[in-house]
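**Q** Got a sequence here, can you model it:
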Amino acid sequence: TGEAWLQGVPFTIDERAIVPRSFIAELIADASIDPWLHPDSRRVLDLCTGNGSLAVLAAMAWPEVEVDALDLSTDALAVAKLNVERHALTDRIRLLQGDGLTGAHPPYDLILCNPPYVNSHSMAALPAEYRAEPELALAGGSDGMDFIRTLLRDAPAALTDTGVMVLEIGNEREHFEAAFPTLEVVWMDTSSGADQVLLVTKDQLL
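**A** Okay, the predicted model is just below:
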């Protein structure tokens, strides 16, 4: 078992869950998401939670919210449990197992998702240290958008009327815009530019 830091917060890691690297963590820490949240926001979903790092950071950033942290992998959830307990957040973070939004308990004011988005060509070219991680957490199909197609279809039913979703897509903006040419989204500024993370409202998804 090892340790990794994200936004100054330590997390327990091992081979069962992907090493925490997420630009969404930056957006939580610098309050970039806050202007989009309804003042009464109380429920957050961290979808594809992996080791639970975004769920923990969200609970720390917004003390009034309760967070559901959902993953398909029971191995990943076992690591997430260690991190939720480590940061004494068991009363505010609920761990759930399911495929995509299956297993969630909507509605949510905010959905955070750092999903499998690496396309199959990129997947084959990943460096060795990435290939040592669970492929389930990385591979997103031929254009990287398999999971995201289903998510965008199902998300409106899982969001409150004022709800928003923040979605990390890595270097796949070109594939995203090709797959969803008519969808209006807000590209968020991160330390790696404005091609990594998008925000979309429920209204935009309808």
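**Q** When you work out contacts or count neighbours from here on, use the C-alpha atoms and nothing else.
**A** OK.
**Q** contact partners of the helix or strand hosting Leu70?
**A** Leu70 is part of strand 66-71, with elements assigned from DSSP states H and E. Contact with strand 66-71 is made by 42-50, 52, 55, 58-59, 77, 92-100, 103-104, as judged by CA atoms under 8 Å, 6 or more residues apart in numbering.
**Q** what packs against the very next helix or strand once past that strand?
**A** Using DSSP H and E, the helix or strand that follows strand 66-71 in sequence is helix 74-86. Where contact means 3 or more CA pairs under 8 Å, 6 or more residues apart in numbering; DSSP states H and E, helix 74-86 is packed against strand 9-13, helix 53-61, strand 93-97.
**Q** ranges for the strands of this protein?
**A** Secondary structure of the chain (DSSP state E): strands at 2-6, 9-13, 43-47, 66-71, 93-97, 108-113, 159-168, 186-190, 193-201.
**Q** Hmm, Asp75 is touching Asp14, no?
**A** No - in this structure, Asp75 is not within contact of Asp14 by CA atoms under 8 Å, at 9.9 Å.
**Q** Can I get the strands of the chain in JSON lines including mean neighbour count and distance to Leu126?
**A** Below are the strands of the chain laid out as JSON lines (neighbours: other CA atoms under 10 Å; distance: least, CA to CA, whole Å):
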{"stretch": "strand 2-6", "mean neighbour count": "13", "distance to Leu126": "20"}
{"stretch": "strand 9-13", "mean neighbour count": "19", "distance to Leu126": "20"}
{"stretch": "strand 43-47", "mean neighbour count": "26", "distance to Leu126": "23"}
{"stretch": "strand 66-71", "mean neighbour count": "26", "distance to Leu126": "23"}
{"stretch": "strand 93-97", "mean neighbour count": "20", "distance to Leu126": "27"}
{"stretch": "strand 108-113", "mean neighbour count": "24", "distance to Leu126": "21"}
{"stretch": "strand 159-168", "mean neighbour count": "22", "distance to Leu126": "18"}
{"stretch": "strand 186-190", "mean neighbour count": "17", "distance to Leu126": "22"}
{"stretch": "strand 193-201", "mean neighbour count": "19", "distance to Leu126": "17"}
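**Q** To compare against the first, here's the next sequence to fold:
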Amino acid sequence: MSTASPAFHTIRDMLRLAVTRFNEARLFFGHGNSNAFDEAVYLILKSLSLPLDTLEPFLDARLTPEEISRIRRLIDRRVSERMPAAYLTTEAWLQGYRFYVDQRVIIPRSFIAELIMEQFAPWVDDPQTPHDILELCTGSGCLAIMMADAFPHAVIDAVDLSTEALDVARINVAEYEMADRINLIHSDLYQAIGQKKYDLIVTNPPYVNSASMKKLPPEYQHEPQMALAGGDDGMDLVRKIVREAGQHLNEKGLLIVEIGNEAAHAEAAFPDLALTWISTSGGDDRVFLVEASQLR
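**A** This is a model prediction of the structure:
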């Protein structure tokens, strides 16, 4: 591609181009932004090292040929490769937290993050109380970091089967200076934690059922499939997590599990367990809670 074109001079010009290209390509937006305009604004401001929440003062700023080339390369990759913006910029935002990401981990997005910001109220009476928290399938470590902030006296054991994911989590834990509060553990679920018990077990595991996996937009094909695929009904790992959780919860402990669009499969998987569904911005059937007493 040629470098700068006489037709493009300003951020406004590049923004118009990006929105048009994104809409024409019918891109899918599910990794932080919800529409072509917001995605274009983010990519342009990020590429120019400008504040991500300040567009208006810069709209008519004239760009150098090099800056125009850089932005056009980003636009081209977003369209031609269907590469999520978070991977193009190696960063993702969740509830105001910035995390490093690359294709070794899924892009942070979780309804549990909303609940952490509320310190799991009213199910956790006192944020000072939880001392031991287990996060299964930690990925980038985003929820573990948020929980370390929300529960100041807690130590978090953050577990993942992927050593590559744990390498990314290490970057984020170091960035937030949480190494003394978060233990990153390579483990197949509970396997490496022995008999340790926790006040909270929190997880956003792979839960996409096999039929839905086949229908995922191309953007999701760039993510590690082991972090998405949950088997025929999406409940393969969820069953194991619930089945063994009782052995690792303190007397008044709580298990909190995100299952996305799989509420019907979750209800079918645990017909004898009264799941407590927690309201989130995604609805009343995306995250469930189970008390330790129910699992014994």
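**Q** The helices and strands packed on helix 74-86 of the first structure: which one's closest to Asp195 of the first structure?
**A** helix 53-61 (19.4 Å; CA to CA).
**Q** Okay, buried residues for the closest one please.
**A** Under the neighbour-count criterion of 16 or more other CA atoms under 10 Å, helix 53-61 of the first structure has 53-59 buried.
**Q** And stretch 107-118 of the second structure, by the same measure?
**A** By neighbour count on 16+ other CA under 10 Å, the buried set for stretch 107-118 of the second structure is 107-113, 115-116.
**Q** Could I get those in JSON lines, plus columns for distance to Asp76 of the second structure?
**A** Shown next, in JSON lines, are those (distance: CA to CA, whole Å):
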{"residue": "Ile107", "distance to Asp76 of the second structure": "20"}
{"residue": "Pro108", "distance to Asp76 of the second structure": "24"}
{"residue": "Arg109", "distance to Asp76 of the second structure": "25"}
{"residue": "Ser110", "distance to Asp76 of the second structure": "28"}
{"residue": "Phe111", "distance to Asp76 of the second structure": "31"}
{"residue": "Ile112", "distance to Asp76 of the second structure": "33"}
{"residue": "Ala113", "distance to Asp76 of the second structure": "32"}
{"residue": "Leu115", "distance to Asp76 of the second structure": "37"}
{"residue": "Ile116", "distance to Asp76 of the second structure": "36"}
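**Q** What helices and strands are in contact with whatever helix or strand Leu45 of the second structure lives in?
**A** Secondary-structure assignment from DSSP H and E places Leu45 of the second structure in helix 36-47. On a contact count with 3+ CA pairs under 8 Å, 6+ apart, helix 36-47 of the second structure meets helix 11-24, helix 65-80, helix 85-89.
**Q** out of the strands of the first structure, nearest to Arg131 of the first structure?
**A** When the strands of the first structure are compared by CA to CA, strand 9-13 sits nearest Arg131 of the first structure, at 15.9 Å.
**Q** Just tell me the aligned range of the closest one in the second structure.
**A** Mapping strand 9-13 of the first structure onto the second structure (TM-score structural alignment) gives residues 97-101.
**Q** same deal with stretch 158-175 of the first structure?
**A** Taking TM-score structural alignment, stretch 158-175 of the first structure hits residues 248-265 over in the second structure.
**Q** what comes into contact with the matching stretch?
**A** For stretch 248-265 of the second structure, using CA under 8 Å, 6+ apart, the contacting residues are 110-112, 195-205, 207-209, 233-235, 242, 245, 266, 285-293.
**Q** same question, stretch 112-132 of the second structure
**A** Residues from elsewhere that reach stretch 112-132 of the second structure, judged by CA under 8 Å, 6+ apart: 94-95, 143, 146-147, 150-157, 197-200, 204, 258, 280, 287.
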